[in-house]
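Enquirer: Sharing a sequence plus its predicted fold:
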Amino acid sequence: MDWIEQYSWVVWLVLILLFITIEMLSLEFTFLMLAIGSTVGLVAGLLGVPWWAQFLIGAAASVLLLLLVKPPLLRALRRGEDPAKSNVDALLGSRGQVVQTVSGHGGQVKLSNGELWTAIVPTDSPISSLEPGTAVRVLAIEGATAVVVPNERKLQ
């Protein structure tokens, strides 16, 4: 037990470095809060607090930081982000027109953004195929294939 009390600062430093390293890889602020909590535990140890109390103080500080500091910090960082959808998210719900008959095995559609996509109808759909000229809406993207359903409104 003497060893733990004498070298607890080394354990805290190792934890701090470990948490900071993981935070640099994940970038989600969870391990940053744990590193700061470990720093509070280290400071408590340097002030002469017993090792078991250091652990409780460090754990309490980490939990408080995770609950009280992390959520507002994430909100503040996301406040300036671009709300526009991109990549696959931008294609969901977009409209298009069947160019080559679309079935459960394949076909082609031209989307409203001008892109030509391989497409299929959903497997649970009552419709087995869509003929060329049919207006469609993108339901999902599976790999490089658009899952499309008939659209009620015609594409202009």
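Expert: It's in.
Enquirer: Every contact and neighbour count from this point should use C-alpha atoms.
Expert: Noted.
Enquirer: Please report the number of neighbouring residues for the closest residue to residue 133 other than its chain neighbours.
Expert: Closest residue to residue 133 apart from its sequence neighbours, by CA to CA, 6 or more residues apart in numbering: residue 98 at 5.2 Å. A count of nearby residues for residue 98, using other CA atoms under 10 Å, gives 23.
Enquirer: does residue 98 count as helix, strand or coil?
Expert: Three-state call for residue 98 (DSSP: H, G, I helix; E, B strand; the rest coil): strand.
Enquirer: can I assume it is in contact with residue 115?
Expert: No: applying CA atoms under 8 Å, one finds residue 98 not in contact with residue 115, separated by 11.9 Å.
Enquirer: longest strand in this protein, by residue count?
Expert: Longest strand in the chain, counting residues (DSSP state E): strand 135-142.
Enquirer: Regarding residue 149, which helix or strand does it belong to?
Expert: Assigned by DSSP states H and E, residue 149 belongs to strand 145-150.
Enquirer: Comparison target below:
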Amino acid sequence: MPAALIWLVFALGLAGAEALTGDMFLLMLSGGALAAAGSNWLLNLPIWADGAVFLVVSVLLLLTVRPALRRRFTKGEGMLEPVKALEGKSALVLDRVAQHEGQVKLDGEVWTARPFDDNDVYEPGDHVTVMHIDGATAVVWKNG
């Protein structure tokens, strides 16, 4: 079996393993193996040269590309900005809002809701204020 094909299988195996980890480390090694396969196929270099190409390209990818990819993929962690924008807005109670039930109309959409104070109950037609968003549930409070 030609060395270029071995490097290609190695690259595909590493890329497949990356799908299990999601850390971007194996993907960079896969890029190095792909570069080694290409250099062997184009230049027919000896196996030690393929190993050197694999090492250099993998290290360069790990030092340059991986940090940029990780920053991009972890940039939006936490609560999304549009959800934060809903905090403090007024909502209309559609279905009775109690500790484990309720719906409100908020910003033109129907949201599951629960009261900020578990003992409060709001009836349909009441106007409430969104205190915060907890997952897909609006936590609401009525002034006075």
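Expert: Arrived safely, thanks for sending. Not measured: the values here are computed from a predicted model.
Enquirer: Drop the TM-score for these two in here.
Expert: Overlay of the two chains. TM-score (TM-score structural alignment, normalised by the length of structure 2): 0.56; 127 aligned residues with a CA RMSD of 4.4 Å.
Enquirer: Next, the residues that contact the longest strand of structure 1 from outside, please.
Expert: The contact list for strand 135-142 of structure 1 (CA atoms under 8 Å, 6 or more residues apart in numbering) reads 88, 91-98, 146-155.
Enquirer: Stretch 31-38 of structure 1 now?
Expert: Here stretch 31-38 of structure 1 makes contact (CA under 8 Å, 6+ apart) with 12, 15-17, 19-20, 22-23, 58-63, 65-66, 70.
Enquirer: how about a cut-off of 10 Å?
Expert: The contact list for stretch 31-38 of structure 1, computed with CA atoms under 10 Å, 6 or more residues apart in numbering, reads 11-26, 29, 39-44, 54-55, 57-67, 69-70.
Enquirer: now what about the strand holding residue 149 of structure 1, what contacts it?
Expert: 88, 91-98, 102-104, 106-109, 111, 117-123, 125, 127, 129-130, 134-141.
Enquirer: Show me which of these are buried.
Expert: The neighbour-count criterion (16 or more other CA atoms under 10 Å) marks 91-92, 94-98, 102-104, 106-109, 111, 117-122, 129-130, 134-141 among the contacts of strand 145-150 of structure 1 as buried.
Enquirer: what about the equivalent of residue 135 of structure 1 over in structure 2, distance to residue 114 of structure 2?
Expert: Matched to structure 2 by TM-score structural alignment, residue 135 of structure 1 sits across from residue 128. As judged by CA to CA, to the nearest Å, residue 128 of structure 2 and residue 114 of structure 2 stand 11 Å apart.
Enquirer: residues contacting residue 20 of structure 1?
Expert: By CA under 10 Å, 6+ apart, the residues touching residue 20 of structure 1 are 14, 26, 27, 29, 30, 31, 32, 33, 34, 35, 36.
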